[in-house]
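Student: coords below, sequence missing:
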């Protein structure tokens, strides 16, 4: 969790330095991203902890003694399923309730942060893509440090019918007056309204001096995607992207339990082998399953596979792998 948070902080610092993100929103955004990642971090942490701890028991021949004392694999399985079951319930709660809530707040926070764009921090020669690609800002350079920008270019896509392009010789932010957000003064401005629909027409406007509010036309939050949609809303949806997201949420808790069972079998090693001997194989198994689930989600979203079995096919294969691997433990015990 600490490594993930550190990486997220480094990623957000770049946006802060470029004026695309408010400084006071960093901690909140890092916390929301961490909540989203917990549904993946917790199962893999439990999975590796079982492999490492049981690997140490095998390396020290302690499992050999336990088998001699008539400790059965089923007893070992029950001991593992108690913490694994608690972890699976927590992961299911995170996936079904916490993750969509965090995604919704993260999208809203990121969107509103970009509305308060710090124009004085924009660097020359850089394209700034915000609002999911619906707005692009570029300045060729500055007359001096934090001074007026030269050759300003702004592209706004409001809807599927029109595209708005603004080109100005110079531009600079005006001091806030307390009544509105940051205002931008543009000089020698040309505005191009480009029609995207067959029944619309193009328009060209020019002005010597123009004062604009970058947030004036942004009155509504962006439409949320499937990841930020509450689970109850997904249950009523027939959209393939929503169905894929819903199946993923229900599969996380089940896969946590199944991975724990597989970890029991993968922890067994050869005599005098260290507890790290099976970690490489365990990671290959985990990433194979994660890649398969991701592929199934993508195929389902694009209609290449049906809603059934959908993502559940990967879960079924994992269940068969868990049953086969645990049966090998039972046969080895005999």
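Tutor: Here it is on my side, so go on. Small disclaimer: the values here were computed from a predicted structure and weren't measured.

Student: from here on, just use CA atoms for contacts and neighbour counts.
Tutor: OK.

Student: need the residues that contact the helix or strand that contains residue 193.
Tutor: Residue 193 is located in strand 184-195, with elements delineated by DSSP states H and E. With contact meaning C-alpha atoms under 8 Å, 6 or more residues apart in numbering, strand 184-195 is reached by 161-174, 201-214.

Student: the same query, at a cut-off of 6 Å, please.
Tutor: Contacts to strand 184-195, defined as C-alpha atoms under 6 Å, 6 or more residues apart in numbering, come from residues 162-174, 201-212.

Student: figure out how far it is from the centre of its chain.
Tutor: Distance of strand 184-195 from the chain centroid (C-alpha atoms, centre = their mean, to the nearest Å) equals 36 Å.

Student: measure the closest residue to residue 184 other than its chain neighbours to residue 195 for me?
Tutor: In space, and not counting its chain neighbours, residue 184 is closest to residue 173: 4.4 Å by C-alpha to C-alpha, 6 or more residues apart in numbering. Going from residue 173 to residue 195 by C-alpha to C-alpha, to the nearest Å gives 29 Å.

Student: the two: which is more packed in?
Tutor: residue 173 (20 against 16; other C-alpha atoms under 10 Å).

Student: so which elements touch the one helix or strand residue 91 maps to?
Tutor: Per DSSP H and E, residue 91 falls inside helix 73-93. Packing partners of helix 73-93 (3 or more C-alpha pairs under 6 Å, 6 or more residues apart in numbering; DSSP states H and E): helix 240-266.

Student: sorry, back to before: buried ones in the strand holding residue 193?
Tutor: 184-187, 189-195 (16 or more other C-alpha atoms under 10 Å).

Student: now do the following helix or strand past it: everything it contacts.
Tutor: Going down the chain from strand 184-195, the next helix or strand is strand 203-212, by DSSP H and E. Identification of contacts with strand 203-212 by C-alpha under 6 Å, 6+ apart yields 183-193.

Student: put this next to the first one:
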């Protein structure tokens, strides 16, 4: 029991450190992308946190298998460097017992990956797409950034110089609208000293209320122009809008995919179900790959192991694409890829045991 706790702690601590670094890099890259979109006015800043949270399960289902694989390699490699496994073997710990100790934490990691891949990831992807679709359907001036000309729906372009101290009103508002009349294309240019958005709960409509300004109407090719002075002018932005139903196999639940005979649906659920299986196969390959000579250093087999993981993941993705396009039987599916690397892991394990743990 003491040996089990020691080995499990070493593997899980190393896995946590690797997973934290990988998650920081990947989420940082995605956050920068979303932050750039928010700076350009495509999405409001207040939904960035929700978007990142919804993407977290999708990141974890790919990060955890790799982190666990590297955790075993680095933790056991250090034990070989310190000759601790040599002492364990001298005390009667067989390679089979060491494999059992390795597979027990693999069960915990596989359960976490399965929860993410089978449930949380499609749910998060659905919520992300629903939120983005809602933002696209809303004509909301809250996405406007000071000092920029930005489009916000229905052919409107707006510019504001800033917000009031409490952030409820816009200052120096400029709005350009284009419309079609019997005489041709017509332009309306509205300028106001202040403006704010108003939502009417009874109708669900939103309005841009402008105060103290002028409105000009111009038709290209005509010398005349219309001018309107106002103290208060209201532009109807539209209703809150119905969010279109998000329909994609990526967002479908796993039971729905199982009941769908479409090859793309079969490929999608096999991808989800194969990720927890991938954890056990990687653990099987990691144990023999972690055995290094103290003179080589514990990083001696790290690069070949990473190449092996990349090949595994690439073949899985290629199989999913081929099944979805009809180039590969959905009955066979991705299972030959898992079988290939399972056989490779067993061969590596057999070779390591035959050679002996010295």
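Tutor: Looks like it arrived, so ask away. All of these numbers come straight from a predicted model, not from anything done at the bench.

Student: could the contacts of strand 203-212 of the first structure go into TSV alongside distance to residue 115 of the first structure?
Tutor: Below are the contacts of strand 203-212 of the first structure laid out as TSV (distance: C-alpha to C-alpha, whole Å):
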residue	distance to residue 115 of the first structure
183	12
184	13
185	17
186	18
187	22
188	24
189	21
190	22
191	20
192	22
193	22
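
Student: what's the closest of those residues to residue 319 of the first structure?
Tutor: residue 193 (56.3 Å; C-alpha to C-alpha).

Student: related to what we said a few turns ago, average gap between the helix holding residue 91 of the first structure and the second structure?
Tutor: Aligned to the second structure and superposed, helix 73-93 of the first structure gives a mean residue distance of 0.8 Å (mean C-alpha distance after the TM-score superposition for the first structure).

Student: between helix 240-266 and that helix, find me the angle.
Tutor: Comparing the axes of helix 73-93 of the first structure and helix 240-266 via axes from the mean of the first three to the mean of the last three C-alpha atoms, to 10 degrees yields an angle of 150 degrees.

Student: in helix 73-93 of the first structure, what counts as buried?
Tutor: In helix 73-93 of the first structure, counting by 16+ other C-alpha under 10 Å, buried: 73, 80-81, 84-85, 87-93.

Student: which residues of the stretch 51-200 of the first structure fall in helices?
Tutor: For the stretch 51-200 of the first structure, helices defined by DSSP state H, counting those that start in this stretch occupy the ranges 62-68, 73-93, 99-115.

Student: quick one: those as a markdown table, columns for distance to residue 50 of the first structure too.
Tutor: Output for the helices of the stretch 51-200 of the first structure, formatted as a markdown table (distance: least, C-alpha to C-alpha, whole Å):
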| stretch | distance to residue 50 of the first structure |
| --- | --- |
| helix 62-68 | 14 |
| helix 73-93 | 8 |
| helix 99-115 | 25 |
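
Student: buried stuff in the strand ranked longest in the second structure?
Tutor: If you go by DSSP state E, the second structure has its longest strand at strand 184-200. Using 16+ other C-alpha under 10 Å as the test for burial, strand 184-200 of the second structure gives 187-197.

Student: centre of the chain to it, how far?
Tutor: For strand 184-200 of the second structure, the distance to the chain centre is 37 Å (C-alpha atoms, centre = their mean).

Student: any residues touching that strand, and which ones?
Tutor: Counting by C-alpha under 6 Å, 6+ apart, 169-180, 205-219 sit against strand 184-200 of the second structure.

Student: at 7 Å instead, please
Tutor: 168-180, 205-219 (C-alpha atoms under 7 Å, 6 or more residues apart in numbering).

Student: same deal with stretch 65-82 of the first structure?
Tutor: Against stretch 65-82 of the first structure from outside (C-alpha under 7 Å, 6+ apart): 329-330, 333.

Student: could I get those residues as JSON lines with neighbour count and distance to residue 100 of the first structure?
Tutor: Formatted as JSON lines, the contacts of stretch 65-82 of the first structure follow (neighbours: other C-alpha atoms under 10 Å; distance: C-alpha to C-alpha, whole Å):
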{"residue": "329", "neighbour count": "17", "distance to residue 100 of the first structure": "39"}
{"residue": "330", "neighbour count": "13", "distance to residue 100 of the first structure": "40"}
{"residue": "333", "neighbour count": "15", "distance to residue 100 of the first structure": "44"}
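
Student: pick the one among those closest to residue 117 of the first structure.
Tutor: residue 329 (59.3 Å).

Student: in the second structure, what stretch matches stretch 66-82 of the first structure?
Tutor: Aligning stretch 66-82 of the first structure against the second structure (TM-score structural alignment) gives residues 88-104.

Student: what's stretch 269-288 of the second structure aligned against in the first structure?
Tutor: Using TM-score structural alignment, stretch 269-288 of the second structure pairs with 246-265 in the first structure.

Student: what does the matching stretch rub up against?
Tutor: 43, 47, 50-51, 84-85, 88-89, 91-92, 95-96, 231, 234, 311, 315, 318-319, 322, 325-326, 329.

Student: assign residue 222 of the first structure to helix, strand or coil.
Tutor: coil (DSSP: H, G, I helix; E, B strand; the rest coil).

Student: and it, how many residues sit next to it?
Tutor: With other C-alpha under 10 Å as criterion, residue 222 of the first structure counts 13.

Student: ok, it to residue 169 of the first structure distance?
Tutor: 31 Å.

Student: residue 309 of the first structure versus the aligned partner of residue 132 of the second structure in the first structure, what's the distance?
Tutor: Mapped onto the first structure by TM-score structural alignment, residue 132 of the second structure lines up with residue 110. Remark: distance between residue 110 of the first structure and residue 309 of the first structure (C-alpha to C-alpha) = 35 Å.
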